[in-house]
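sequence first, then the predicted structure, then my questions.
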Amino acid sequence: MLPQSLRRALRASAVLLLAAAATLVPGAAATAAPAQAAAAGSGWNDFACKPTAAHPRPVVLVHGTFGNSVDNWLGLAPYLVKRGYCVFSLDYGQLPGVPFFHGLGPIAQSAEQLDAYVDRVLAATGAAEADLVGHSQGGMMPRHYLKFLGGADKVNALVGIAPDNHGTTLLGLTRLLPYFPGVGHLLNDKTPGLADQVAGSPFMTRLNAGGDTVPGVRYTVIATRYDEVVTPYRSQYLDGPDVTNVLIQDRCALDLSEHVAIGILDRIAFHEVANALDPARATPVSCASALS
């Protein structure tokens, strides 16, 4: 069992890094256009990018609850761009009058936003299919798109980092609040995106009825045993053909990442994402991947 002192230290580090990220891009996610402009300046959300033979599919990054298209991906997006991918990210689930913090609207409507965004990316890049990588809600919400909106015809792979595939508790979702100072008041307003994620909600029941997956899509789940938001962590796993479930501590027992850090900071998880996007060229993942 991880010592409580180490877990507190990890959480504190994650909060500081998230605060630093917000400082680096002040207000960048207040609207979609400024967010995309900031990202394009860092090498992603460049709609002139054309996929290569080595990486023929664009990658669409799907942020988590309270996240946005920039801050959630300050680590992973440049990591993938450096490796030759065309990388894009969207904002979804916006509430009126709530800038910066997204992923709070009805998840079925968020999936429609993803549908439109993938169409835009495919039209710009000329690719027939995209790969999706999502963190937290962003790893689960695309399953609605794949299952109910025809997304399976446009998507090759879905990689979920700490996804709440079978829901979580409202208490679990409130544990995100320390990482996003100033957002606590939102729990007192109407936030259907939170209600949809509660285990046993009508949305989660419909999403998982009849099986976790749809044919024609490869699924990868990357989880951490120290996840304090989606618990138990094994509830993140999917069951079905073409599914790979990964516990990051099986790759590196020293990895202390919890729910936020595994998506924002963890280069061991990033290496696992790269392997999931290109399994034919996969390389071993270990603690040393943190330095790659």
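Yep, it's here. Numbers count the residues shown, from 1 in each chain.

please count neighbours and contacts with C-alpha atoms only from this point.
Fine.

relative to G210, how far out is L277?
26 Å (Cα to Cα, to the nearest Å).

compare these two (neighbour count), which wins?
L277 (25 against 9; other Cα atoms under 10 Å).

what's the spacing between that one and Q4?
The value you get for L277 to Q4, if Cα to Cα is used, is 34 Å.

now do G151
Note on G151: its distance to Q4, by Cα to Cα, is 42 Å.

what segments of the stretch 1-150 of the chain are strands?
Along the stretch 1-150 of the chain, the segments classed as strands by DSSP state E, counting those that start in this stretch run 59-62, 87-90, 130-135.

can I get those in a markdown table including mean neighbour count and distance to L76?
Converted to a markdown table, the strands of the stretch 1-150 of the chain look like this (neighbours: other Cα atoms under 10 Å; distance: least, Cα to Cα, whole Å):
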| stretch | mean neighbour count | distance to L76 |
| --- | --- | --- |
| strand 59-62 | 27 | 9 |
| strand 87-90 | 26 | 10 |
| strand 130-135 | 25 | 10 |
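
comparison target below:
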Amino acid sequence: MSRLLFHRKTAHFPRFSRSATRNLRKRIWTAILLLSALGGALAAVAPQAAAQPLSYRPIVFVHGFNSGPGVWSSMPTDGRLAYRFDYSNRTGPVGSVPSIEQLGKDLKEAIDKEHLLEKSPDGTIDIVAHSMGGLVARSYMKNEGGIEHVKHLVTLGTPNHGTVLAGLPPACSAQCKDMAPTSDFLRKLNGNRTDADETPKSRSHPGYPKYTTFRSNVGDEPVMYTNSRGTKTGLCDGVVFGVNANGAFDPIHAGDTPILRGAENTVTPCIAHSDYMTDTWTQQKTLDALTEPGDKFAPARGFTKCNDLSLAKGAGDWTQGWMQSCLETDTSHRVTPVIRVRGCGHWRTYISWWYYVPEGWGDNTKCNVNYLKATFTGPRGSQWITIPGASTDYMVSSRAFEVKLTNYQQTGPGRYSLENPQVGFYIWGWQDGGYNYARYESGRNVELDNSGLVTA
């Protein structure tokens, strides 16, 4: 044990003069005070930054195939933090590019890197995605746990069940192959094609995410058709088409591939695939879809409730168009009945030529909403809405538009309903034996409750 003892002889300590000792002590205390001050400053800054989350949920924008984040340059954000996921150098029709599933992983990494969930006041984000970007977002939600962190998903022209164009090239990139209706990626993403719901929900946030899809093709548009004005396409969106909501090919018609069963599926005006982000109507409806009454973490906005889009037909089916009855409220609790029209057009009898307004057998053809019967009920009572057949107040030179019946507005928080709406239109500028009228007689009731709406 003696070898382990401390021997005074073996310990050598340097000796300092008194002045050197005083200088050394002064330097040590100066260093301690400096470190203490610096540490205190860092401690004061870090908690302050962490204690100031955003007022509103961030919006994550995801661009589409062979595109880039610049497509969102004109998209309004309502003053919310917007993060544009950029994979523009890793997408294209040919070459070695990552799969859509890998891009979903990359999206998660980007969201984590930007600390968007930590910055969000409720720990969730909203996603707005165009075209293939919607598949990237859905892959992130399903395969990377994003479903627990997304409050609202809006897809714009997304080939949720594929597009016929992805199945045409003899050789295309991994992303192109993933968008083919028969791809393993879509089969796994969508599950059983007969499932009643394609919008899975979070375990930690019951009822969320909320899904909204926008498409500009109703679904029955002919890919190509011929009339007295030549051969042309009936497509609005000429990129995502030719597949129906069950993933089956339909190369003759537009198809409704962007639909998700269980989502709010909305048809926009007739716009091209690249115009969803710049169309004013679609921009505003997209922002509306990122919140709901009582939402404290998004700017106050109005919203719209509609019945199903239904096909209106005339005698002999010569005149056709899709119609929808809606109620729309703003943040001042003003509620307005709205009639939407999509795909308004007519056949030329006996020749079977099809025309979309404003084209027609006659010149300057217009679609005129001139028939409406419904009961509009609100907190202040009921009123009968009617548009007589002779009316030309709602005549439009377009195949897709909406009519706002502002003269029937009601104001105030509460429950509203549009009961048994019966709507119709006629083709102005074309007379062919009385076949230019179309009706839809048995519209489902529309109900809206704006009592929980946060006023602006």
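Noted; the coordinates are in hand. What you see is a predicted model; the values in this text were computed from it and never measured.

got a TM-score for the two of them?
Here the superposed chains carry a TM-score of 0.63, computed using TM-score structural alignment, normalised by the length of the first structure; 208 aligned residues with a Cα RMSD of 3.1 Å.

who touches V60 of the first structure in this structure?
By Cα atoms under 8 Å, 6 or more residues apart in numbering, the residues touching V60 of the first structure are V87, F88, S89, L90, V118, A130, D131, L132, V133.

which of these map to contacts in the second structure?
Retained in the second structure by both residues aligned by TM-score structural alignment, their matches' Cα atoms under 8 Å are the following of these: V87, F88, S89, L90, A130, D131, L132, V133.

next helix or strand past the helix or strand that contains W347 of the second structure?
Using DSSP states H and E, W347 of the second structure maps to strand 334-348. Next helix or strand after strand 334-348 of the second structure toward the C-terminus (DSSP H and E): strand 353-356.

can you spell out which helices and strands pack onto the very next helix or strand once past that next one?
Toward the C-terminal end, the helix or strand that comes next after strand 353-356 of the second structure (DSSP H and E) is strand 366-378. Strand 366-378 of the second structure sits against strand 381-387, strand 395-396, strand 415-428, with contacts defined as 3 or more Cα pairs under 8 Å, 6 or more residues apart in numbering; DSSP states H and E.

whereabouts in the first structure does strand 366-378 of the second structure align?
The alignment of strand 366-378 of the second structure onto the first structure (TM-score structural alignment) finds no residues at all.

okay, the angle between that strand and strand 381-387?
Here strand 366-378 of the second structure runs at an angle of 170 degrees relative to strand 381-387 (axes from the mean of the first three to the mean of the last three Cα atoms, to 10 degrees).

give me the distance from strand 366-378 of the second structure to the chain's centre.
On the basis of Cα atoms, centre = their mean, to the nearest Å, strand 366-378 of the second structure is displaced by 28 Å from the centre of the chain it belongs to.

ok, now stretch 139-153 of the first structure?
Using Cα atoms, centre = their mean, the distance from the centre of stretch 139-153 of the first structure to the centre of the chain it belongs to is 14 Å.

what comes up buried for it?
Under the neighbour-count criterion of 16 or more other Cα atoms under 10 Å, stretch 139-153 of the first structure has G139, M140, M141, P142, R143, H144, Y145, L146, K147, L149, G151, A152 buried.

these in helices, which ones?
G139, M140, M141, P142, R143, H144, Y145, L146, K147 (DSSP state H).

tabulate the residues you listed (a markdown table), appending distance to G64 of the first structure.
Below are those laid out as a markdown table (distance: Cα to Cα, whole Å):
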| residue | distance to G64 of the first structure |
| --- | --- |
| G139 | 8 |
| M140 | 9 |
| M141 | 9 |
| P142 | 11 |
| R143 | 14 |
| H144 | 15 |
| Y145 | 16 |
| L146 | 18 |
| K147 | 19 |
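
just the closest of these to V159 of the first structure, please.
Nearest to V159 of the first structure, judged by Cα to Cα, of these is G139 at 6.7 Å.

which residue, other than its chain neighbours, is closest to the closest one?
G160 (4.0 Å; Cα to Cα, 6 or more residues apart in numbering).

what stretch of the second structure does the longest helix along the first structure fall on?
In the first structure, assigned by DSSP H, the helix with the most residues is helix 4-24. On the basis of TM-score structural alignment, helix 4-24 of the first structure is assigned to no residues in the second structure.

just checking, what packs against that helix?
Partner elements for helix 4-24 of the first structure (3+ Cα pairs under 8 Å, 6+ apart): none found.

may I see the buried residues of that helix?
Buried residues in helix 4-24 of the first structure (16+ other Cα under 10 Å): L10, R11, A14, V15, L17, L18, A21, A22.

can I get those in a markdown table including distance to S257 of the first structure?
Shown next, in a markdown table, are the buried residues of helix 4-24 of the first structure (distance: Cα to Cα, whole Å):
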| residue | distance to S257 of the first structure |
| --- | --- |
| L10 | 7 |
| R11 | 9 |
| A14 | 9 |
| V15 | 12 |
| L17 | 13 |
| L18 | 14 |
| A21 | 18 |
| A22 | 20 |
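
now, the most widely separated pair of these?
It's L10 and A22 that sit farthest apart of these, by Cα to Cα, at 18.4 Å.
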